[in-house]
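S.K.: Pasting the sequence and the predicted model now:
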Amino acid sequence: MVVFSRVLCYTVFNIKMSSINPGDELQPKRTEKNRRRMMITPIEFDKALSLSRPLFIDVRSESEFNEDHIPGAINIPLFNDEERALIGSVYKKQSPKQARQLGLKILSPKLPGLVYSVQSQGEGRQIILYCWRGGMRSLSLATVLDLMNTHVFRLNGGYKSFRRWIRSYFSQDNFPFQVVVLHGLTGTGKTNIIKKLAERGVPVLDLEGLAGHRGSVFGSVGLPEQPTQKHFESLIWRECHKFKSNDYLVVECESKRIGKLVLPTLLFNEMKAGRHILLYDTLEHRINRIIREYQVDKNREELAKTLGNLEKNLGVKKVKEWQSLIMEEKTYSVLKMLLVKYYDLLYKYPDHPSAKYELSLSSVDENQAANVIT
């Protein structure tokens, strides 16, 4: 522990040991004889992507990680949210030096556990550490790992460089894929067919899956909270990067907004200009499909509650009536009215083959429809 503390003091925090332990003035001399080769390699994000088995380790606090992170990264925070806030407060109200001293005091007891976590989870992988902007947090842990003869990469610019990469990707003039778009009335099985195409190795963007929302008034029912806008964009980039050797992607038709999230303009414009396939099915099949997908019996109260979002469109009286019917287990009737009187009129898709689309497919048999598209 003493060795770890000294290393952090001299090489990272730039604090003399005497400021923490009075009387201890030992300062190692960096001569050619005792100089050791550092095993910390700076790396740009695009170079990191070309490594054979990269593992990104995000050393930021849990809330920073949850807001957005490099897809696939694991979180091994040096400081949790509370500790980070405390250090920040000392930095602003007292001095940078005292903040560094506090950081050292908090971090030192954690170092063995942090090193073990990195070494165990990164075994056989190329480890890339990053923090907010490639500063003190990633350097601290990288320095200690270097002492333990563990080679690591350190991402130049940290998370901020990754975020610049994402913004640049969605700001290019042309989307690198032709987009094939599945259209159809609510309940025609578009999402199911997207998943079946993925199982067959077709390059797909499951936008509703990435957004954690089904895109309708009931879109959030039974699902966890949606990701942040930043992380949604990161997830879309991840899927695009995964299929970079393909020249097309298949997506489900979506409005620009999915729940609280917004599609990147570059992708949305390419969806409008892409190739278009129509899926159609009978009203009865569509209703039964919705009942299965939304697990009505498990989520009856949540379904009734979210129906309240349509009060402006349908009127308070009608929505209250339908909510009561849902709680009375008359969901089939409510869904039938909701489709016929609202969603079908809103989207105006044909419920039969149409020459307006390059291909029209019945989705009665979802597997057969997926086979045709494949």
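M.R.: Here it is on my side, so go on.
S.K.: use CA for all of it now, contacts and neighbours both
M.R.: Noted.
S.K.: surely residue 181 meets residue 250?
M.R.: Yes - using C-alpha atoms under 8 Å as the test, residue 181 is close enough to residue 250 to be in contact (5.9 Å).
S.K.: Looking at the two, which one has more neighbours?
M.R.: residue 250 (24 against 21; other C-alpha atoms under 10 Å).
S.K.: The more buried one: what's it in contact with?
M.R.: Residues near residue 250 by C-alpha atoms under 8 Å, 6 or more residues apart in numbering: 179, 180, 181, 182, 194, 202, 203, 204, 205.
S.K.: For the last one, give me its contacts.
M.R.: The reference is to residue 205. Each residue near residue 205 by C-alpha under 8 Å, 6+ apart is listed here: 236, 239, 240, 249, 250, 251, 252.
S.K.: The last one: neighbour count?
M.R.: Same thing as residue 252. Residue 252 has 23 nearby residues by other C-alpha under 10 Å.
S.K.: ok, now the third one?
M.R.: Counted with other C-alpha under 10 Å, the neighbours of residue 240 add up to 20.
S.K.: excluding its backbone neighbours, what's nearest it?
M.R.: What sits nearest to residue 240 in space, not counting adjacent residues and going by C-alpha to C-alpha, 6 or more residues apart in numbering, is residue 205, at 7.9 Å.
S.K.: if we can go back for a sec, from the contacts of residue 250, pick the one nearest residue 367.
M.R.: residue 194 (10.6 Å; C-alpha to C-alpha).
S.K.: what's the distance between the closest one and residue 250?
M.R.: With distances taken as C-alpha to C-alpha, to the nearest Å, residue 194 is found 8 Å from residue 250.
S.K.: Second structure for comparison follows:
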Amino acid sequence: ITQNFRIGEKVGIYCSRGGLRSKSIAVILSELGFRVVRLKGGFKAYRTFVTHYFENEINFDFFTLCGNTGCGKTELLEQLPQAINLEKIANHLGSSFGDILGKQPTQKAFEAELFHNMQNLENFAFIESESRKIGDIILPLKFYEKMQKAFKIYCFCSLENRIKRIQKIYQEKMTPLKFQQCVQKISPYISLNLRQDLLQSYERKEWQKLIVMLLEYYDKTYKKPDKIDLELNTDDILKAKEEILRYFKLKNYILI
């Protein structure tokens, strides 16, 4: 602690139940000159608080970015203020091919980080449309239900840009073994010929052909929202960002 914090700085301390372990460390650090804040009840109490928060109605307005794979939804989300990146928190890109970022957090850690993100925002946020399950992570039910009722922003762009974006995200991180595992996940839903074509294209590094085949598969499975509140061209992410900011400024939302 003394290597990472200066004497006099505020330090937060917690243990499992807020007992003697954290109390003892807090006393020592206080005597050394640190300003110590100890979590009452420990992580267990904090976890209970977070669980209760997500069990109740979410007092939050969501503006959801929808659209086909590769339309730059995540890229746009990262440019926007007041945003929650669920895929970043879950460490997963959301699809059957999204398990390329490494180990996912535990469900408890995910919910704690999501709660922390929400506490740092006003009572509204931009968010990307997701299924309730992101890899092994399951979105809290009340949170997910609130997402379904959200203001829908439908993103669209050219096939050329979709291919470029997907190749940029996946090509370097997708190992041969991981690709085979991902194809295996969707095998029950595709023909044997398509499965063979996908594996063959990957082996030959025919990236554009491979991506087009996958986009054709995913576009067929994508269900466009019944109600769309705003359509947005995302060929140019910065222009799309400015269009969103202009739109919501007219609606009197304060975007900082």
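M.R.: Structure's in. What do you need? Note that the structure is predicted; figures quoted are calculated from it, not measured.
S.K.: sorry, back to before: could I have the buried ones of the contacts of residue 250 of structure 1 as ChimeraX selection syntax?
M.R.: To isolate the buried members of the contacts of residue 250 of structure 1 in ChimeraX, using 16 or more other C-alpha atoms under 10 Å:
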select :179,180,181,182,194,202,203,204,205
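S.K.: Give me the subset of the contacts of residue 250 of structure 1 that lies in helices.
M.R.: Mapping the contacts of residue 250 of structure 1 onto helices (DSSP state H) picks out residue 194.
S.K.: Now do the buried residues in the helix or strand that contains residue 216 of structure 2.
M.R.: Using DSSP states H and E, residue 216 of structure 2 maps to helix 207-221. Neighbour-count burial for helix 207-221 of structure 2 flags 207, 208, 210, 211, 213, 215 (criterion: 16+ other C-alpha under 10 Å).
S.K.: Check stretch 297-311 of structure 1 too.
M.R.: 300, 303, 304, 307, 308.
S.K.: So which residues make contact with it?
M.R.: Outside stretch 297-311 of structure 1, the residues that reach it (C-alpha under 8 Å, 6+ apart) are 217-218, 221-222, 296, 318-320, 322-324, 326-327.
S.K.: so where do the helices sit in the stretch 1-150 of structure 1?
M.R.: Taking DSSP state H, counting those that start in this stretch as the criterion, the stretch 1-150 of structure 1 carries its helices at 2-7, 45-49, 62-67, 81-93, 96-107, 111-121, 136-147.
S.K.: Tell me which of the ones you listed approaches residue 368 of structure 1 most closely.
M.R.: Residue 368 of structure 1 lies closest to helix 45-49 among those, at 37.0 Å (C-alpha to C-alpha).
S.K.: Take the contacts of residue 205 of structure 1 and keep only those in helices.
M.R.: Among the contacts of residue 205 of structure 1, the members falling in helices (DSSP H) are 236, 239, 240.
S.K.: List just the nearest of the residues you listed to residue 368 of structure 1.
M.R.: residue 239 (25.2 Å).
S.K.: Per the alignment, that closest one pairs with which residue of structure 2?
M.R.: Mapped onto structure 2 by TM-score structural alignment, residue 239 of structure 1 lines up with residue 117.
S.K.: and the closest residue to that match other than its chain neighbours, how far is that from residue 111 of structure 2?
M.R.: Spatial nearest neighbour of residue 117 of structure 2, excluding adjacent residues (C-alpha to C-alpha, 6+ apart): residue 84 at 6.9 Å. The gap separating residue 84 of structure 2 from residue 111 of structure 2 is 13 Å, by C-alpha to C-alpha.
S.K.: Same question for residue 73 of structure 2.
M.R.: For residue 73 of structure 2, the distance to residue 111 of structure 2 - C-alpha to C-alpha - is 22 Å.
S.K.: Kindly report the same for residue 54 of structure 2.
M.R.: With C-alpha to C-alpha as the criterion, residue 54 of structure 2 and residue 111 of structure 2 are 9 Å apart.
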